[in-house]
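Chemist: Got a predicted structure plus its sequence, pasted below:
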Amino acid sequence: MRIATSQSFDRPASLMASLNSKADLLQTQIATTKKYSAPSDNASAYVQVQGLNRADANAAAYNDNVKLAQGILTQADGALANVETELQRAQELALQASNGTLTATDRATTAASLTAIIDGLLSIANATDARGQPVFGGATGDTAFVKNADGSITYAGTGQPSAIPIGDGDSVVPGVTGDRAFGDMFATLVALRDAVATGGEVPEGSLDGLKGSLDSVTSARASIGARGARLDLVYDRIADTKVANEEARSAIEGTDISASIAELQKTLTVLQATQASFTKLSGMSLFDYLR
């Protein structure tokens, strides 16, 4: 019988090379926790992972925007809560001034208190957010309210403030314009203060005007609360999407460590057996083949 010596050596050598290559791949997958080390290893999987990575990048940007909008809305709500407190104090002063029993000193004190309230409210109304834009301003981003030479205070904004994108095709306006939030609040307060300071009668409709301003503030806070609740839902949705993307990414490119370790051990066992057989084979002489 003719013996092909080259075949006796080539087959186990080829098998050992294949087993070595497989062992190296498994070790790399275990070490990196990735099934693929290069796009060429699995082009389809690479495209899918890149799509998930882009989705995560977009989600991260939207998540930052949601946090920004939440911060601005929280600031606006806190400011409006302070406005409510000041307006309630102004109502008390208006009631005192309307009973007709105030002395000149009392009137001066009440007028000073109303001036302090007006100044405080003007400061609140012109607060700026984390972007440096007025919380209660309009589209231009300029100062929301201005104090005129005659002491009157007017709203200077126009249009709606810029919306913040929080998703594909989705956005939220993070503030409330001053004219909507406060109505004719400053006009009522200035007229009341001036009347008290000069000893005149409390302007008719002052109490109703202050109540109307309070109603406007309450309505604005309700709007802010609704948008805040919506942002909470968006925030949770983004978090859920991130988890889903991570699970999908892991399923596509992640290494099953337990399975890979078991497969590596199996491969190494076969490799060792093959090496032992090859070593024994390579040590045999022609006489050993013939006998």
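Modeler: Yep, that arrived.

Chemist: contacts, neighbours, all on C-alpha from now
Modeler: Will do.

Chemist: Distance check, Ala97 against Ile118.
Modeler: 16 Å (C-alpha to C-alpha, to the nearest Å).

Chemist: out of these two, which sits in the busier spot?
Modeler: Counted by other C-alpha atoms under 10 Å, Ala97 and Ile118 do not tie: Ala97 has more neighbours, with 24 against 21.

Chemist: so where does that one fall, helix or strand?
Modeler: In this structure, Ala97 sits in helix 43-98 according to DSSP states H and E.

Chemist: Against which helices or strands is that helix packed?
Modeler: Here helix 43-98 touches helix 104-125, strand 164-167, helix 185-198, helix 206-253, going by 3 or more C-alpha pairs under 8 Å, 6 or more residues apart in numbering; DSSP states H and E.

Chemist: Quick check: which of those is nearest to Asp64?
Modeler: For Asp64, the closest of the helices and strands packed on helix 43-98 is strand 164-167, at 8.6 Å, according to C-alpha to C-alpha.

Chemist: and the residue lying closest to Phe186 once chain neighbours are set aside, how many neighbours does it have?
Modeler: Nearest in space to Phe186, with sequence neighbours left out and distances taken as C-alpha to C-alpha, 6 or more residues apart in numbering, is Ile153 at 6.1 Å. When neighbours are defined as other C-alpha under 10 Å, Ile153 has 19 of them.

Chemist: contacting residues around Ile153?
Modeler: With contact set as C-alpha atoms under 8 Å, 6 or more residues apart in numbering, Ile153 has these partners: Phe145, Val146, Lys147, Phe186, Ala187.

Chemist: another structure for you, compare them:
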Amino acid sequence: MIARTMRESLYTYWHGGEAARALATNPAKQASATTSSPPPPPPPTPGVFSRRQFTSNAPAAVPAPVEAILPDEGPDLPAIGTPVDRVAGLLFKLETQRRRRSGPAVLSAAHRRYIQASAGWRLRLAYNLDPGDPALYEILYHYITTTSQDLGQVKERSRIVTEKALAQAKSSQGGMANALTGVGAAINGLNDLILAAQPGFPTKNEVAPHWNNIISLQQQFRETRAAAEREGWWMNIPFARRVEIDDHARFLDRIVVKFRDNLAARGYLVSHQ
């Protein structure tokens, strides 16, 4: 529960946060906000499975500066619903505002580094609390591969977290979420192999272990998913969590199909279950 609670704010942070309200239509305020600081640089491409080239001289990605917004008024208690629903709605609004930045100035480089380091610490803690969460793994992998200029360090850290996810998925304690995390880790491992071999392409013997991991973990997920429905405990999982699991599984399936087509076009005999 703690890991999932932390994950929501981390997911918001790495994906740009909620859409901030635009500045009020006051020309004086808008002029002050735009002339007091230079325009922010374009943000890095967000999203899970964000691919990158291994270049040693590429600058590390930093969180995009947040557009200046005006601070909100205090949230009002919703006027409709049961008392419990109204209090829950108020708490949700408070949590939403807590994640918004109300300062009018663009973040300084030092402040960006502080926020990035703080987010990285919380991310690692959340992932260690729940290493089977597919979203936490993807955010951590993206963080590792986009926040360091040391190519050797990036490769080593990404390898460690990927191998940990695969080991967890293949263990006797691995469940549906672990299998999905393992599929994502195997895809990242295959993608790293292909990138490292550029401008060439890895051999069939190098590709085979990664592809076998993808196929076996996909099958493991499907079997566990079918058993959950057959045994009746699938419906005991909260609805939002069930939707998240199925959506992520379909997302990974689409990526696997693209890899399969790419490998088949190069003459690799691959299977897809």
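Modeler: Arrived safely. Every value quoted in this text rests on a predicted model; they were computed, and no experiment measured them.

Chemist: Once they're superposed, tell me the TM-score.
Modeler: Scored against TM-score structural alignment, normalised by the length of structure 2, the superposed chains reach a TM-score of 0.25; 94 aligned residues with a C-alpha RMSD of 4.7 Å.

Chemist: picking that back up, redo the helices and strands packed on helix 43-98 of structure 1 as JSON lines? Include distance to Leu15 of structure 1.
Modeler: Shown next, in JSON lines, are the helices and strands packed on helix 43-98 of structure 1 (distance: least, C-alpha to C-alpha, whole Å):
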{"stretch": "helix 104-125", "distance to Leu15 of structure 1": "79"}
{"stretch": "strand 164-167", "distance to Leu15 of structure 1": "54"}
{"stretch": "helix 185-198", "distance to Leu15 of structure 1": "88"}
{"stretch": "helix 206-253", "distance to Leu15 of structure 1": "27"}
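
Chemist: just the ones you listed: most buried one?
Modeler: Across those, the average number of neighbours (mean count of other C-alpha atoms under 10 Å) peaks for helix 185-198, which reaches a mean of 20.

Chemist: which helices and strands sit right next to that helix?
Modeler: helix 43-98, helix 104-125, strand 153-155, helix 206-253.

Chemist: To Ala197 of structure 1, which of the ones you listed lies closest?
Modeler: Nearest of these (C-alpha to C-alpha): helix 104-125, 5.3 Å.

Chemist: Quick check: buried residues in the helix or strand harbouring Asn212 of structure 2?
Modeler: Using DSSP H and E, Asn212 of structure 2 sits within helix 204-231. By neighbour count on 16 or more other C-alpha atoms under 10 Å, the buried set for helix 204-231 of structure 2 is 207, 210-211, 213-222, 224-225, 228.

Chemist: Is there a neighbour count for the nearest residue in space to Leu129 of structure 2 that is not next to it in sequence? I'd like the number.
Modeler: Spatially, and ignoring its direct neighbours in sequence, Leu129 of structure 2 is nearest to Ala3 (5.8 Å; C-alpha to C-alpha, 6+ apart). As a burial measure, Ala3 of structure 2 scores 19 neighbours (other C-alpha under 10 Å).

Chemist: Could you identify the helix or strand that succeeds the helix or strand where Ala3 of structure 2 lies?
Modeler: Following DSSP H and E, one finds Ala3 of structure 2 within helix 2-14. Going down the chain from helix 2-14 of structure 2, the next helix or strand is helix 27-35, by DSSP H and E.

Chemist: helices or strands up against the helix holding Asn212 of structure 2?
Modeler: Partner elements for helix 204-231 of structure 2 (3+ C-alpha pairs under 8 Å, 6+ apart): helix 176-197.

Chemist: Show me what counts as buried in the helix it packs on.
Modeler: 176-195.

Chemist: again with stretch 67-78 of structure 1
Modeler: Residues of stretch 67-78 of structure 1 classed as buried by neighbour count (16+ other C-alpha under 10 Å): Leu68, Ala69, Gln70, Gly71, Ile72, Leu73, Thr74, Gln75, Ala76, Asp77.

Chemist: starting at the chain centroid, how far to it?
Modeler: Its chain's C-alpha centre and that of stretch 67-78 of structure 1 lie 12 Å apart, by C-alpha atoms, centre = their mean, to the nearest Å.

Chemist: Counting neighbours, what do you get for Ser32 of structure 2?
Modeler: 11.

Chemist: how far away is it from Tyr11 of structure 2?
Modeler: Ser32 of structure 2 is 31 Å from Tyr11 of structure 2, by C-alpha to C-alpha.

Chemist: coming back round to it: nearest to Thr218 of structure 1 among the buried residues of stretch 67-78 of structure 1?
Modeler: The nearest member of the buried residues of stretch 67-78 of structure 1 to Thr218 of structure 1, counting by C-alpha to C-alpha, is Asp77 at 9.8 Å.

Chemist: Quick one: residues contacting that closest one.
Modeler: Arg221, Ile224, Gly225.

Chemist: Adding distance to Gln7 of structure 1, write those residues out as TSV.
Modeler: TSV is the format used below for the contacts of Asp77 of structure 1 (distance: C-alpha to C-alpha, whole Å):
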residue	distance to Gln7 of structure 1
Arg221	86
Ile224	81
Gly225	80
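
Chemist: Which single one of those residues is nearest to Ala239 of structure 1?
Modeler: Relative to Ala239 of structure 1, and with distances defined as C-alpha to C-alpha, the nearest of the contacts of Asp77 of structure 1 is Gly225, at 21.2 Å.

Chemist: residues in contact with the closest one?
Modeler: Asp77.

Chemist: and it, how far is that from Leu231 of structure 1?
Modeler: For Gly225 of structure 1, the distance to Leu231 of structure 1 - C-alpha to C-alpha - is 10 Å.

Chemist: so what secondary structure elements neighbour the helix or strand harbouring Ser277 of structure 1?
Modeler: Using DSSP H and E, Ser277 of structure 1 sits in helix 257-282. Packing partners of helix 257-282 of structure 1 (3+ C-alpha pairs under 8 Å, 6+ apart): helix 5-32.
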